[in-house]
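A.B. asks: structure for this input, please:
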Amino acid sequence: MRPVRFVALGDSLTEGVGDPAGDGWRGWAALLAPGLAEEPVDFTNLAASGAQTRDVLERQTPAGLELRPDVVSVVIGVNDTLRCTFDIHAVAARLDTVYAAFTAQGAVLLTACLPDPGAMLGLPGALARPLARRQRAVNTVVHALSERYDAVHLHAAEGVWLTDRAMWSADRLHPGERGHRQLAVRFHTLLAGAGAAKGAVPSPEPDFPAPTKSASLWWLATAGTAWVLRRCRDLLPQLLRLALDEMRHRARGTSARLDLRTSAAVSAALAALSVADRPDAA
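C.D. replies: Below is the predicted model of the structure:
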């Protein structure tokens, strides 16, 4: 009898950024893996920093399917919201394809909705609101598709852990060790309830202290600056346009139209998937 196979797909969150281990990262998925079974678990982490839904579909999914996992996590979407190419229709179609491929193999699917990056970074309202709107759109799609494919879904976009500074790394976007452990514990609880985790619960207690204020400032002055510059080249021009649109609508008292527009786009994206699944769709 082969060991339980767990394959993790996604971006830097699942790669483990914020939870250092040696020369690399560990992260919530690696912390969760031993708790899936009483015997050793075969764990493969295919997640990569900066990945978007396109990367998960085109690169990570083919590699993951070859491994024929018993459990697969697909936690992705934040990087899509940070790009000028953001398209909720494309995000929905890609996630639908990925979820369908793994569940067709019989894998237990793990998903999560995520906090919006604008709030985590503390951006001004006019800049934060468009990103929040995008992340809500992605989360709505993930919620709907998770239900469709009977996924084990974690509501990670809410809860007191978001405002607990001890849960987060110096960059304010990725969990620190304690935060990654919190995700592992919460996923284990859900999996155990579904009968898909038979090993020990991951420890919630970190091995290392949370980053100090000086460490946070050092990150912002070094790696953080480079991260902001990389994102600004791609996102900032469009984000400024979104912010101007936001301010115009607020001045006119028509901000609700932006929310309605996003809701309509999400509904259309999900409806398009439903139509595509019909036998007469062709």
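
A.B. asks: please make it C-alpha for all contacts and neighbour counts, starting now.
C.D. replies: Will do.

A.B. asks: and residue 159, how many neighbours?
C.D. replies: When counting by other Cα atoms under 10 Å, one arrives at 10 neighbours for residue 159.

A.B. asks: gap between it and residue 124?
C.D. replies: To residue 124, residue 159 is 22 Å away according to Cα to Cα, to the nearest Å.

A.B. asks: what does residue 235 give?
C.D. replies: To residue 124, residue 235 is 15 Å away according to Cα to Cα.

A.B. asks: repeat for residue 106
C.D. replies: 44 Å.

A.B. asks: again, but for residue 266
C.D. replies: Residue 266 is 25 Å from residue 124, by Cα to Cα.

A.B. asks: more crowded one of the two?
C.D. replies: residue 266 (22 against 11).

A.B. asks: wait, the more buried one sits on residue 88?
C.D. replies: Yes. Counting by Cα atoms under 8 Å, residue 266 does reach residue 88; the two are 6.6 Å apart.

A.B. asks: between those two, what contacts are shared?
C.D. replies: Residues touching both residue 266 and residue 88 (Cα atoms under 8 Å, 6 or more residues apart in numbering): residue 137.

A.B. asks: secondary structure element for residue 54?
C.D. replies: helix 53-55 (DSSP states H and E).

A.B. asks: same for whatever helix or strand comes next after that helix, what does it pack against?
C.D. replies: Counting by DSSP H and E, the next helix or strand C-terminal to helix 53-55 is helix 61-67. Secondary-structure packing of helix 61-67 (3 or more Cα pairs under 8 Å, 6 or more residues apart in numbering; DSSP states H and E): strand 5-10, helix 88-104.

A.B. asks: how far out from the middle of the chain is the next helix or strand after helix 61-67?
C.D. replies: On the C-terminal side of helix 61-67, the closest following helix or strand by DSSP H and E is strand 71-75. Put simply, strand 71-75 sits 10 Å off its chain's centre (Cα atoms, centre = their mean, to the nearest Å).

A.B. asks: following up with a second sequence; could you model it the same way so I can compare the two?
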Amino acid sequence: MGIRKPGLWRWFLGVWLAGAGLSGGRLAASDVPPVPAFHRDARILFQGDSITDGNRGRSPDPNHILGHGYAFLVAARYGAAFPERNLDFMNRGISGNTVRDLAKRWQSDTLDLKPDILSILVGVNDHGRGVPLDQFEQDYDHLLADTVAANPRIRLVLCAPFLLPVGRMKEKYAEKFADIQARQAIVARLAAKHHAALVRFQPVFDAACGKAPAEHWIWDGVHPTYSGHQLMADEWVRTVRKFWPRSPARP
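C.D. replies: Purely as a prediction, here's the structure:
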């Protein structure tokens, strides 16, 4: 989902300025709640499908390298508020990816990057392609086990997939949502097994639908709008701050 209209760019700029504490012409880190897990020189990698991809650039151009979504919003806020920490945010989400697609590129796109924090959001394409639940769990479990084996100190953030009844998703929504809920439960089990932070986006979107129609948050039932991505960024930060309340010991 490309961001073309000037009004949307102004919105993103406003979010960045407000989050970084620069709207008044100054850097106000005190206005941004610190994330203890973001230690100095930390490398934070976002992995997943199109929701994470966010139409990101494939060149080193820093204007577009993180895409236009929740990963960008988290990075913009904390990169500006805590420049002295030299945080390195990376995005390797690819549109359409399933767990098996991630596995095919895991070495070069994840392990070789040696992240300190690895955030993964995947599952909606496994649902869309009818990947059996047991296969989804087994493949995901193996991926996480391989990751921890390669880097025992890594901090994992598992984001559960989500869905809202918008557009084509309205058709047989109860059936679709039941499958998504099953995958949410799988992600929760894997998070517990691998000692990962679990980000539950579904309750956040469900609550937000009490304030505005579902289309305001997720335009097609799967891909969030800019408003939806802000909710995701906020929930991601809240979860990570709570799960790791203290800075990690450095090697």
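
A.B. asks: overlay them and tell me the TM-score.
C.D. replies: For this chain pair, the superposition-based TM-score is 0.66 by TM-score structural alignment, normalised by the length of structure 2; 193 aligned residues with a Cα RMSD of 3.0 Å.

A.B. asks: circling back to that earlier point, so which bit of structure 2 is the helix holding residue 54 of structure 1 matched to?
C.D. replies: Counting by TM-score structural alignment, helix 53-55 of structure 1 falls onto residues 99-101 of structure 2.

A.B. asks: and the contacts of that stretch?
C.D. replies: Stretch 99-101 of structure 2 is contacted from outside by 122, 123, 126, 136, 139, 140, using Cα under 8 Å, 6+ apart.

A.B. asks: not counting sequence-adjacent ones, nearest residue to the alignment partner in structure 2 of residue 113 of structure 1?
C.D. replies: Counting by TM-score structural alignment, residue 113 of structure 1 corresponds to residue 160 in structure 2. Closest residue to residue 160 of structure 2 apart from its sequence neighbours, by Cα to Cα, 6 or more residues apart in numbering: residue 184 at 5.1 Å.

A.B. asks: equivalent analysis for residue 179 of structure 1, please.
C.D. replies: Per Cα to Cα, 6+ apart, closest to residue 179 of structure 1 is residue 167, 4.2 Å.

A.B. asks: OK, contacts around the nearest residue to residue 115 of structure 1 once chain neighbours are set aside?
C.D. replies: Spatial nearest neighbour of residue 115 of structure 1, chain neighbours left out: residue 157 (4.1 Å); criterion: Cα to Cα, 6+ apart. Residue 157 of structure 1 makes contact with 113, 114, 115, 116, according to Cα under 8 Å, 6+ apart.

A.B. asks: aligned to residue 157 of structure 1, what sits in structure 2?
C.D. replies: Using TM-score structural alignment, residue 157 of structure 1 pairs with residue 202 in structure 2.

A.B. asks: and that match, how close does it get to residue 9 of structure 2?
C.D. replies: Taking Cα to Cα, one finds residue 202 of structure 2 at 27 Å from residue 9 of structure 2.

A.B. asks: equivalent analysis for residue 80 of structure 2, please.
C.D. replies: From residue 80 of structure 2 over to residue 9 of structure 2 (counting by Cα to Cα), the distance is 18 Å.

A.B. asks: packing partners for the lengthiest helix in structure 1?
C.D. replies: If you go by DSSP state H, structure 1 has its longest helix at helix 223-252. For helix 223-252 of structure 1, the packing partners by 3+ Cα pairs under 8 Å, 6+ apart come out as helix 125-148.

A.B. asks: picking that back up, is it true that the residue nearest to residue 179 of structure 1 touches residue 181?
C.D. replies: No. With contact defined as Cα under 8 Å, residue 167 of structure 1 does not reach residue 181; the gap is 9.0 Å.

A.B. asks: between these two, tell me which one has more neighbours.
C.D. replies: residue 181 (25 against 22).

A.B. asks: what sits closest to the corresponding residue of structure 2 for that one if chain neighbours are left out?
C.D. replies: Using TM-score structural alignment as the criterion, the counterpart of residue 181 of structure 1 in structure 2 is residue 230. Sequence neighbours aside, residue 70 is the residue nearest to residue 230 of structure 2 in space, at 6.2 Å (criterion: Cα to Cα, 6+ apart).

A.B. asks: the one you found -> structure 1?
C.D. replies: By TM-score structural alignment, residue 70 of structure 2 lines up with residue 28.

A.B. asks: ok, that match - contacts?
C.D. replies: Contact analysis of residue 28 of structure 1 by Cα under 8 Å, 6+ apart lists 14, 16, 180, 181, 182, 183, 184.

A.B. asks: which one of those residues has the most neighbours?
C.D. replies: residue 180 (30 neighbours).

A.B. asks: element containing it?
C.D. replies: In the assignment (DSSP H and E), residue 180 of structure 1 maps to helix 177-193.

A.B. asks: elements contacting that helix?
C.D. replies: Using 3+ Cα pairs under 8 Å, 6+ apart, helix 177-193 of structure 1 sits against helix 28-32, strand 152-155.

A.B. asks: tell me roughly how far the first one lies from structure 2 on average.
C.D. replies: Translated: helix 28-32 of structure 1. After superposition onto structure 2, helix 28-32 of structure 1 lies on average 1.5 Å away from the residues it aligns with, using mean Cα distance after the TM-score superposition for structure 1.

A.B. asks: this completes my enquiry, with thanks.
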